[in-house]
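Engineer: Here's a sequence, model it:
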Amino acid sequence: MKKYFVTILFIFCIEAFAQTTLLWEPVRKDAQNKSTKLSDKENALKTYKLFRLNLELLQSKLEDTGSGNADQYVLIQLPDASGKLSSFKVVESSIMHPDLQNRYSSIRTYKGVGLKDPTATLRFSLSPLGFHALSSSGRRSALYIEPYSKNDANLHMVFEKDAINNTNLDFECLVETDLDNMEQRLSNNFNGAGDIDDQKLRKYILALSCTGEYAQIFAGSGDEIQQKTNVLAAMVTSINRVNEIFERDLGIRLEFVANNDQVIYLDPSSDPWNGPAVGPEQIEFSTISAETLDDVIGVNNYDVGHNFNDTTYDIGGLTFAFGSAGCIGCVCSAVSPDDFHKGRGWTGFNSTVGDPLFIDVVAHEFGHQFYGFHTMNTCNRTGYNTEVEPASGSSIMGYASSGICPPNVQNNADAHFNYVNIRDIGGFIKTGYNDYVNYDVGICDNSISIQNQPPTANAGNDYIIPTSTPFFLSGTSFDSDGLESLTYNWSQNDNEEAPSNSAPQSDWSQGPLYRSLLPSTSPIRYFPKLETVVAGNLSSAWEVTPSVARMLNFAFTVRDNGSGFLGDNGTGQVATDQMMVEVVDTGSSFEVTSQTHALTTWVPGSSQTITWNVAGTTTNGINADSVDILLSIDSGENFDIILASNVSNNGSAEITAPITPAASCRIMVKGTNHIFYAVNRIPFAINLYPTTDCYVYNSDENLNLDIPEGAGVEEFGDYLFQTIEVTEDVIISDVDFKINISHAWLGDLNIILEHPDGTQIVLLNELYCNNEDNLDITFDDESTLDVVCSNPTVGIYKPTVTPLSNLDGKSSLGTWTVGIRDYYNADAGVLNNFSLTFCTTLNSLGTPNIELDLIKLYPNPVQETLFIDTIREDISYTLFDLNGREIFNTSKKVIPMASLSNGVYIIKINAQSQSIYKRVIKK
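Structural biologist: As a prediction, the model looks like this:
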């Protein structure tokens, strides 16, 4: 007891001390004063965390930062959307001209890289408007941190991009008004395409004006300088976040021009613009913006211009934000303010609530100015070669929104540029093109050489696969200084117009079938997602497996996310490569045909047969003579156990069951050195002792419901339907159905049982019986007997048409339906009663007789030494890896683990004739 007290006291003292030095302190939502919160912003989020930021401590830490100097970084912790803290190396990284920075010294911007997550990058700002951060990572969605309270500068909300619920917000890009002209001009003059791989940070001088209406959202009170400071802080916050994406994907940084404060207009009545930037006023608005920048900033003093305004419209319950680049690929061009000019871009938004969504629009319009075209394939299609994303698209240059471009993939854009945009923008900023006055458009930047070496990208070989067969693509890459920081993206690259404006369909012979996804840490992508196939489906809404012959083109994009360098040297480099998949009709799909029963349990060491439908994969140009057989012991999340490799692709193979105990296993058969694969339909177990729970739902004992007569001679009448509401939500392993009917002629009856998901089981259909009457039978797949004609017919029989096992693996929850109808109008019948029985299998590892609570392993995960705590002395221990190889056997209660590779191991604990298995993680 004394030792326990000292430990608790020590922990208490440490925590009490730490609380005085915490940079971030979690806060309960219900503890906040409702009058001080930004309620609109809160309502726009599905979920978020609240933290109190110690601003004084943060400012003190940041005083020690240098501008990109690796020796002058500071470590800053940031909370994530789950509440965990992650460390970043941070340096100051100004995005304002030094003169502007000096005049507005209260506005500072910083750049960071993850300490333990090398794929994580960060940009944040500190200003009179508070702390605003955006962080990208290959391990999560984009992370935002923003002020929560108007009256408490320290209170912040933390959320991920996909938590934004903008069902009432939409966005429309108006750049299409003269798109055909622009595309024709650019396609005739563009000099090439390229990756972001020449070790340069390209800085473009930005002139960003604003209308008086926009300024009034942020200006607050105070004198003109104080109001302009607040408005400039809002602008810097937005552009700093845009730079987080542009630096990572494009190697571009936007920096405010020295006299940018001269185009911040505080009074709507005296600014240069006369009205909203949509409708007939759109072209005038773009022209006035360009003319204003040329007159005030100077046409030769900036590279790209833009305007922020408050233009939105409420239409049918939706709030529309608007934007326009004014022209495409016109950075550096000064041809004419009313035609093809660097200063014609603008973005409209009227609230601080959706700042992340505002960034979507801003990044989208700047993407146009840097020669990025739309990626959505269905609406506002122009026929350019970038429309490679199904429906509305989901990357920055798509139209993901609340429905302006139906069908809508999602409600906001993912923070990344598609391969086609990186290709085009990369070529634009590296080689430019000549417009009709022979001016080099796109290459007026101030380029800085960086240390970061570019990665390589290898998409691998082209392949041929059967129709209706899932596949995966795996790329390779190398980076001499940033291998740990690489993220990967596979995207379909088919720009042909889809056959219809709908979600993709499996019978489309052209157009995109697979949506764009955020970069991740894996160079492998399954098409569709592996979890979709494990669930028994070949397609989801936005990832559709083709059922017809066609070509599929893919691009493999590798980002190095700055390779861990700080400041300017942390500018991203990007490499890409392409490959093709040809889909051919071989007459059937590749699929696993064994392990189809939910009650299957393998005995360790036993011989098991795996079967599959070859589906013409040894010929037809596919030429896969062998396959690999893999096992998952975690419900299909990872297929990391090899049961057999390079076995003949003849449809059957014998394997030896591993010793690894598991409750939910799946089999994958894949072509050796190929991309096609299949997964068995039903989970099974290894070395488990299954128990079964069953649930019985009975109707009233005396229903006495008349069955409608047939509509005529040998013509079915209407169904008599009865429903069963099942409240248990378990995975079905067996179903039996009992029914009692009085009827003069059993051969007339048709009986069905319908699962809540619509799956129908035909239990009885038109027996070849005569005048036998009355039925009191149980339908059970385990029966070997066919239904017989007798008077009465009683007993246990298998269904006459559809096996009940078709329901195995489904959830039991929901409304079940029984349907009975008559095939003849000469006699009638009565439903007396029925009952539904379904069972679920519960699996427990090992033999249940050893007292498990008395055998404990610690620590687990383990780094060096694993200790076994038990009072029993008659026990031995055998350690195996996941391939079943014995590592060592001992009776000691101390197991050395330091020399073993990191991973998962199985320890078999033996006691007399009994044994149990436990999992050990070595890290």
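Engineer: all contacts plus neighbour counts: C-alpha atoms, from now on.
Structural biologist: OK.
Engineer: hey, where'd the helices end up in the stretch 301-450 of the chain?
Structural biologist: 355-369, 419-431 (DSSP state H, counting those that start in this stretch).
Engineer: could you give the angle of the last one to helix 355-369?
Structural biologist: Pointing back at helix 419-431 there. Using axes from the mean of the first three to the mean of the last three C-alpha atoms, to 10 degrees, the direction of helix 419-431 lies 50 degrees away from that of helix 355-369.
Engineer: still on that earlier bit, how about CSV for the helices of the stretch 301-450 of the chain, with distance to residue 167 and mean neighbour count added?
Structural biologist: Output for the helices of the stretch 301-450 of the chain, formatted as CSV (distance: least, C-alpha to C-alpha, whole Å; neighbours: other C-alpha atoms under 10 Å):
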stretch, distance to residue 167, mean neighbour count
helix 355-369, 12, 25
helix 419-431, 27, 24
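Engineer: May I see these organised as JSON lines, with distance to residue 776 added?
Structural biologist: Output for the helices of the stretch 301-450 of the chain, formatted as JSON lines (distance: least, C-alpha to C-alpha, whole Å):
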{"stretch": "helix 355-369", "distance to residue 776": "64"}
{"stretch": "helix 419-431", "distance to residue 776": "65"}
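Engineer: between these, which one is nearest to residue 16?
Structural biologist: helix 355-369 (36.2 Å; C-alpha to C-alpha).
Engineer: Report the secondary structure state of residue 837.
Structural biologist: strand (DSSP: H, G, I helix; E, B strand; the rest coil).
Engineer: and the gap between it and residue 751?
Structural biologist: Residue 837 sits at a distance of 16 Å from residue 751 (criterion: C-alpha to C-alpha, to the nearest Å).
Engineer: out of these two, which sits in the busier spot?
Structural biologist: With neighbours defined as other C-alpha atoms under 10 Å, residue 837 and residue 751 compare such that residue 751 has more, 20 against 15.
Engineer: Could you work out the end-to-end span of stretch 647-664 for me?
Structural biologist: Using C-alpha to C-alpha, the distance between the terminal residues of stretch 647-664 is 25 Å.
Engineer: What residues does the closest residue to residue 372 other than its chain neighbours make contact with?
Structural biologist: Counting by C-alpha to C-alpha, 6 or more residues apart in numbering, residue 372 lies nearest to residue 421, which is 5.2 Å off, once chain neighbours are set aside. By C-alpha atoms under 8 Å, 6 or more residues apart in numbering, residue 421 lies in contact with 371, 372, 373, 386, 397.
Engineer: To check against the first, give me the structure of this:
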Amino acid sequence: MNPTNSPRQIQIIPVLLLLFASVVLLLLLLNGRQPGVTAAPEGAQSADSLWQDVDEALLRVAGERRIVPQAYRTVALNWDQLNSLLVNVPDSAAARTSEVILSLPLPDGGYGRFQLYETAVMHPDLAAKFPEIRTYAGLGLDDPTATARLDTTPHGFHAMILSANGRVFIDPLTTASTDLYQSYFASDFIPDLPADFAPDVVVEPEGAAEKPAEMSAVTSSGGTLRTYRLAVAATGEYTVYHGGTVPLGQAAIVTAINRVNGIYEREVAVTMQLIANNDSVVYTNGAADPYTNNNGFTMLDENQAVLDSVIGTANYDIGHVFSTGGGGVAWRGSVCGAGIKAQGVTGLTSPIGDPFYVDYVAHEMGHQFAANHTFNSVLGACGGGNRNASTAYEPGSASTIMGYAGICSADNLQSNSDDYFHAISFDEIIAFTTAGNGDNCDVPSATGNTPPTVEAGASYSIPLNTPFTLTGSATDPNGATLTYNWEQFDIGPAGLASTPSGDAPIFRSFPATNSPSRTFPKMSDIVNNTTTIGELLPTYARTMHFRLTVRDNQTPTGGVGLDSTTVTAVASTGPFLVTAPNTAVTWTGNTNQTVTWNVANTTAAPISCANVNIDLSTDGGYTYPYILVSNTPNDGSQSVLATNVSTSSARVRVSCANNIFFDISNANF
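Structural biologist: All right, here's what the predicted structure looks like:
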């Protein structure tokens, strides 16, 4: 029998617990709230001494919650411990030999360690004016695919982690506290768009765009880093949103650009540095500044006039203005161009967080570096002339930086953009920065990083409406841990993601993984007999092109390698289907059982699949460790010896022995 607490005990225990928790938290914050720098030996700090988990239910925090993820982890930061660590961080020249290791709290309760170096987001003269603003980057140690961007400013600490395991952000919990933070996955923060939200607008330059033939020759990047002088103005409304002073407005700009640089350096070997007098265009009074805050089109010309007058046309390479209205507007391919290079605008009512930095700032600057939209949908914001026919390589809303994720009605693939460029955007930006107008004002520097060498594999012919797996390979001379991204590379008529026609794309892009293979559609849909928007098997004859992009995720500059292959879906074939076992049958171990499948004309040319392999899964169809038979004739039936293993999650897979297509049984048995 469990003893029963008296009423007096029931009342006292929660009070004591609350008092104890409050004292612990107060001691934590008093111990580390001042941002003074103290000397300490180089090396790692204990995550337990730097970060402490906090029960938010016990807190009474002041300030506004501007970022409210659906799920997050609340932690307290010890500033003294952090500053004693950061005082020893080397600059980017010593990035790969840095001995400074910082642990960052992850949303799942663990920590990730990063090798730190300082980044030069600000010109040295600008940095000297704002010594309280510091920016850093990190290379993952526990997860070698991870890179991080961090800053310390009057707004507090900020971090962004880019990884094959997901994108993580660490931001202040409220506007009034620099001691309390939230660690969350980007996918868990879905902001509310304002009622008057409008999609971005691209202003096209006169003359022909970059020719696809010129772009197709590019197969890698990363050996050279291209640096551009960046001027970012702020409307008075933007600065007021971030605290109302020039230092606070400048700090918010630095956080944004440090994060955008983390993406651009990894993806296209481009970085941007804020000019020495950038603070001269950070305005604090919306009623007196030279901008029409809520009109993006008007601000294009206003920003050009302001930057040319205040900064000087010869003193910057790319200009932009941040506001709290007006949406996104940019002149495509304007970097380095006299009279147009300042024509980029990003304005949201809440200019903060991942959606602002990736979906808008990185997107609009992508236009300035000559990238077009990549979505093939015409629903919602994807309509109205926003689709670009020559680069509509992604189904639906698209999901990469130059897409419109979340604003294309029923064609939305997801709520927000992922933090990478589609292969066509890579082609456009690399062509512009290496052989176009973007090569006229950059400062190139050798990185010492050799990009991966990539092999996408042979071309294949497959039956209609049948799953398949593409597998490539890559080598990296620097020994980096590589990530792989397979993307369809076809354009066709505009239309819904669910009803493609002609050569329209039918497979969406997914973030890179550690595996050189991708199964079409994703294995979870095959196992569960479901369909994900943006993933459709070909139902009519067509040739599909696929691009394999491999990243080494190195810092300061990432190396990227690419290769292509084709898959032809053949008329009058398919679907290639397992027909038995296809229900919850019972197989007794070490007994003969019959597997049947629909050959579907796959033995005939050009598919020419003479033999198949039959394998067994015990985890519901995700992996197939048990070989039942190899290279048996593709005749539709085969007796196999059942593996003597106990499971209620068995599936059978029949796959062509010399091809990439397969099918699995529909139900566990």
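Engineer: re earlier: now do the same for the residue nearest to residue 372 of structure 1: its match in structure 2.
Structural biologist: By TM-score structural alignment, residue 421 of structure 1 lines up with residue 425 in structure 2.
Engineer: where does its match sit relative to residue 284 of structure 2, distance-wise?
Structural biologist: 36 Å.
Engineer: Also residue 249 of structure 2?
Structural biologist: From residue 249 of structure 2 to residue 284 of structure 2 the distance is 8 Å (C-alpha to C-alpha).
Engineer: repeat for residue 537 of structure 2
Structural biologist: 54 Å.
Engineer: ditto for residue 543 of structure 2
Structural biologist: The gap separating residue 543 of structure 2 from residue 284 of structure 2 is 56 Å, by C-alpha to C-alpha.
Engineer: With neighbour numbers in mind, choose between those two.
Structural biologist: Neighbours were counted for residue 543 of structure 2 and for residue 284 using other C-alpha under 10 Å; residue 284 has more, 21 against 17.
Engineer: what about the more buried one, which helix or strand?
Structural biologist: With secondary structure defined by DSSP states H and E, residue 284 of structure 2 is part of neither a helix nor a strand.
Engineer: nearest residue to it other than its sequence neighbours?
Structural biologist: residue 236 (4.1 Å).
Engineer: how about that neighbour, what's its partner in structure 1?
Structural biologist: Match for residue 236 of structure 2 (TM-score structural alignment): residue 212.
Engineer: how much space between that match and residue 310 of structure 1?
Structural biologist: Distance from residue 212 of structure 1 to residue 310 of structure 1, by C-alpha to C-alpha: 9 Å.
Engineer: Likewise for residue 876 of structure 1?
Structural biologist: For residue 876 of structure 1, the distance to residue 310 of structure 1 - C-alpha to C-alpha - is 74 Å.
Engineer: neighbour count winner among these two?
Structural biologist: The neighbour comparison of residue 876 of structure 1 against residue 310 (other C-alpha under 10 Å) goes to residue 310, with 22 against 16.
Engineer: Now do the same contact list for that one.
Structural biologist: Counting by C-alpha under 8 Å, 6+ apart, residue 310 of structure 1 has contacts 211, 213, 214, 348, 349, 350, 351.
Engineer: In strands, which of those appear?
Structural biologist: In strands, defined here by DSSP state E, the members of these are residue 348.
Engineer: Looking at the contacts of residue 310 of structure 1, which is nearest residue 414 of structure 1?
Structural biologist: Among these, and counting by C-alpha to C-alpha, the member closest to residue 414 of structure 1 is residue 349, at 19.0 Å.
Engineer: about what we covered before: any residues in contact with both of residue 249 and residue 284 of structure 2?
Structural biologist: With C-alpha under 8 Å, 6+ apart, residue 249 of structure 2 and residue 284 have common neighbours 239, 240.
Engineer: Can you check which part of structure 1 stretch 9-19 of structure 2 sits on?
Structural biologist: Taking TM-score structural alignment, stretch 9-19 of structure 2 hits no residues over in structure 1.
Engineer: Can you get me a residue count around the nearest residue to residue 427 of structure 1 once chain neighbours are set aside?
Structural biologist: Leaving aside its sequence neighbours, residue 427 of structure 1 sits nearest to residue 193 (C-alpha to C-alpha, 6+ apart; 3.7 Å). Residues within reach of residue 193 of structure 1, counting by other C-alpha under 10 Å, total 18.
Engineer: quick one: residue 193 of structure 1 and residue 252 of structure 1, what's the gap?
Structural biologist: 16 Å.
Engineer: Would you map the helices across structure 1?
Structural biologist: Ranges of helices within structure 1 are 2-19, 39-43, 55-62, 98-103, 179-189, 212-218, 224-250, 281-293, 355-369, 419-431, 530-534, based on DSSP state H.
Engineer: export those helices to TSV and tack on distance to residue 460 of structure 1?
Structural biologist: Supplementary listing: those in TSV, determined by distance: least, C-alpha to C-alpha, whole Å:
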stretch	distance to residue 460 of structure 1
helix 2-19	51
helix 39-43	45
helix 55-62	45
helix 98-103	47
helix 179-189	30
helix 212-218	50
helix 224-250	22
helix 281-293	45
helix 355-369	29
helix 419-431	17
helix 530-534	20
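Engineer: Give the aligned equivalent of residue 558 of structure 1 in structure 2.
Structural biologist: Checking TM-score structural alignment: residue 558 of structure 1 goes with residue 550.
Engineer: which ones are touching the spatially closest residue to its match that is not a sequence neighbour?
Structural biologist: Nearest non-adjacent residue to residue 550 of structure 2, counting by C-alpha to C-alpha, 6+ apart: residue 484, 4.7 Å away. By C-alpha under 8 Å, 6+ apart, residue 484 of structure 2 lies in contact with 512, 513, 514, 515, 516, 517, 548, 549, 550, 551.
Engineer: Please say which position in structure 1 the fourth one maps to.
Structural biologist: Structural alignment places residue 515 of structure 2 opposite residue 522 in structure 1 (criterion: TM-score structural alignment).
Engineer: try residue 434 of structure 2
Structural biologist: Per TM-score structural alignment, residue 434 of structure 2 is aligned with residue 430.
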